[in-house]
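In: Predicted model and sequence below, questions to follow.
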Amino acid sequence: MATSPVKEFLVTYFMPTKCYEELFVNLHLHVPCLKFVLKKIAGIWILLDIFLVQLLQLLKILWRGNAEGLSLSSVLLQLYAFSCPVVYAVTNSFPLFAWSERLLTLAQTVVITFLILHYRGDTLTGALFLLAYSGLMFLLGSYAATAVVSVMQSSSLPALIASKVLQIRANYSNGHTGQLSSLSVFLSCAGSLGLAFVSVQEEGGSLATLSHILSACLSCVLLAQVLCYKSSNKKKSD
């Protein structure tokens, strides 16, 4: 008997055969299977967040030819947050394939930072920043003490949370979201919710879990702003 394409797809990517039978054949809402499927879906959203969010934002800035509405302070905090796991991986001699996606995200954020300065007319400042940042990353990766690296790693999530707060404040002050990519915000929101769900399942009510939940809530606020200010953005583009 031929296997259903839907079954083959679901069993291949989302659930074992036993869960498929429980959920779709027996029509039984099997809680462990539901959690398993939700974790799989959350994992996909997290990966999309890592690989696409900064790239889509970068492409929108390049396409529009300006970075209006993007908070430089927010992006700098993002840059710090994305730098921390890279420094941690380098100092611990992790193989490149284990953190290459973080390096890619970091590189995209560096370019976004430069473009914000460039489109504000501070190209020289942006170039000097790139040189200074590259030198700092080299020094941290080569000579940073273990304690410093540990503090950086533990502070990356708070920095990311703070970056969202600053962007939310900038959106509110401006009355629009400018060149903030709607798709990036959506994927970031989905990824943050996925991280919060996985953290709740694996760590319970820990401080890290509460931080992920706060981050997810702030991402939802950003998404709400993108939707609410949509008409304002259209008027500005016109």
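Out: Received the coordinates, thanks.
In: contacts, neighbours, all on C-alpha from now
Out: OK.
In: Quick one: classify residue 90 as helix, strand or coil.
Out: Secondary structure, DSSP: H, G, I helix; E, B strand; the rest coil: residue 90 is helix.
In: What of residue 160?
Out: Applying three-state DSSP: residue 160 is helix.
In: isn't it right next to residue 75, touching?
Out: No - in this structure, residue 160 is not within contact of residue 75 by CA atoms under 8 Å, at 9.3 Å.
In: And the helix or strand hosting residue 214, how far out from the chain middle?
Out: Here residue 214 sits within helix 207-228, counting by DSSP states H and E. Mean-position distance between helix 207-228 and its chain equals 11 Å (CA atoms, centre = their mean, to the nearest Å).
In: Does anything pack onto that helix? Which helices or strands?
Out: Under the contact criterion of 3 or more CA pairs under 8 Å, 6 or more residues apart in numbering; DSSP states H and E, helix 207-228 touches helix 146-174, helix 182-203.
In: at 6 Å instead, please
Out: The contact analysis (3 or more CA pairs under 6 Å, 6 or more residues apart in numbering; DSSP states H and E) places helix 207-228 against helix 182-203.
In: quick one, the helix it packs on and helix 207-228 angle?
Out: 160 degrees (axes from the mean of the first three to the mean of the last three CA atoms, to 10 degrees).
In: Use this one as the comparison:
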Amino acid sequence: MAGDNTTTGLENYLHIIFPQPCYDEYFVKFNFFHAQCFNIVLSKALGYSIILGAVMVKLPQIVKILKAGSGEGISLAAVLCELFAISATTTYAFAMSFPFSAYGEGLFLTIQTSTIAFLILFLGSNAAGAFLFGASYIGIMAYLLSGLCPLPILGALQSINIPIVILSKMLQAVTNFRNGGTGQLSVVTVFLLFAGSLARVFTSIQETGDTLIIVTFIVSTVFNGLIFAQILYYWNAKPKKD
């Protein structure tokens, strides 16, 4: 009996990555060359890997800001635009009941990105603004995730994500160009965001089929790549002095 329970428990965990009928294809029929199941399993594995990575993807950025005692070189407007984009995608995907593996990292990214915005304000001698922002954001997210917000509104927020993502990244890119460097931007964080958005293009096609989500991640990949390229370009550059 104990062995059966262990087996059942193991099967339940395997079903997370190998949903039916792919579980039977791999572990009952031993059909390891099933093309459709390969895409499904790869998408699930990538999706949960992205979520695990998202738990700490922006921690290097947060640590760098705290060590420097400053958010210098990081565009607050860009961070807020990025936060809007992440929040819209996460709440829309939640409302649409997409698989958690298709959007789960958004929950962790909203926490970390909002923390970065808070720190930029707080360390920039605007404590009142920092706490007002924090309280407002928590209230807005609670409403959007509560089920009280109409789906058409969430869809509208998601539909304007593409220009918001472009604006967010271009604001940061312009800030980098004007400063002649990338300030307190973390190369680890930027690279992981680039890699994660690239992988999300595939998982979104596979698990959601939602054009809005797919195009959003394609655009995000392109502009995350731009910021990463700037970090490499300015690697040894000294910031411009006023």
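Out: Done, it's in. Quick caveat: nothing in here was measured; it's all calculated off a predicted structure.
In: Superposed, how do the two chains score by TM?
Out: TM-score for the superposed chains, counting by TM-score structural alignment, normalised by the length of structure 1: 0.69, backed by 214 aligned residues with a CA RMSD of 4.1 Å.
In: follow-up on the earlier one: show me what the helix holding residue 214 of structure 1 is in contact with.
Out: 161, 185, 189, 192-193, 196, 199-200 (CA atoms under 6 Å, 6 or more residues apart in numbering).
In: do stretch 60-69 of structure 2 as well
Out: Counting by CA under 6 Å, 6+ apart, 71, 186 sit against stretch 60-69 of structure 2.
In: What residues in structure 1 pair up with it?
Out: Using TM-score structural alignment, stretch 60-69 of structure 2 lines up with residues 56-65 of structure 1.
In: buried sites along that stretch?
Out: Burial within stretch 56-65 of structure 1, assessed by neighbour count using 16 or more other CA atoms under 10 Å, is assigned to 56-58, 60-61.
In: Tell me the one of the contacts of helix 207-228 of structure 1 nearest residue 138 of structure 1?
Out: residue 161 (25.6 Å; CA to CA).
In: what about the closest one, distance to residue 167 of structure 1?
Out: 10 Å (CA to CA, to the nearest Å).
In: and what of residue 233 of structure 1?
Out: Counting by CA to CA - residue 233 of structure 1 and residue 167 of structure 1 are separated by 16 Å.
In: Tell me which of these two has more neighbours.
Out: residue 167 (22 against 18; other CA atoms under 10 Å).
In: Report the contact partners of the more buried one.
Out: 71, 74.
In: CSV please, covering the contacts of helix 207-228 of structure 1 and showing neighbour count and distance to residue 51 of structure 1.
Out: Compiled in CSV, the contacts of helix 207-228 of structure 1 are given as follows (neighbours: other CA atoms under 10 Å; distance: CA to CA, whole Å):
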residue, neighbour count, distance to residue 51 of structure 1
161, 22, 19
185, 24, 13
189, 25, 14
192, 25, 14
193, 23, 16
196, 23, 18
199, 19, 20
200, 17, 23
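In: where's the equivalent of residue 233 of structure 2 over in structure 1 relative to residue 147 of structure 1, distance?
Out: Per TM-score structural alignment, the equivalent position to residue 233 of structure 2 in structure 1 is residue 228. Counting by CA to CA, the separation of residue 228 of structure 1 from residue 147 of structure 1 is 43 Å.
In: who has more neighbours, the two?
Out: residue 228 (14 against 9).
In: From the chain's centroid, how far away is stretch 153-160 of structure 2?
Out: 17 Å.
In: Identify each buried residue in that stretch, please.
Out: 154-155, 157-159.
In: can you point me to the longest helix in structure 1?
Out: helix 31-64 (DSSP state H).
In: Quick check: closest non-adjacent residue to residue 47 of structure 1.
Out: residue 191 (7.5 Å; CA to CA, 6 or more residues apart in numbering).
In: Also residue 200 of structure 1?
Out: Nearest to residue 200 of structure 1 is residue 209, by CA to CA, 6+ apart, at 5.9 Å.
In: Could you do residue 192 of structure 2 as well?
Out: That would be residue 57: by CA to CA, 6+ apart, it lies 6.5 Å from residue 192 of structure 2.
In: how far away is that neighbour from residue 68 of structure 2?
Out: 19 Å.
In: re earlier: adding distance to residue 123 of structure 1, write the contacts of helix 207-228 of structure 1 out as TSV.
Out: Output for the contacts of helix 207-228 of structure 1, formatted as TSV (distance: CA to CA, whole Å):
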residue	distance to residue 123 of structure 1
161	28
185	27
189	31
192	33
193	36
196	38
199	41
200	44
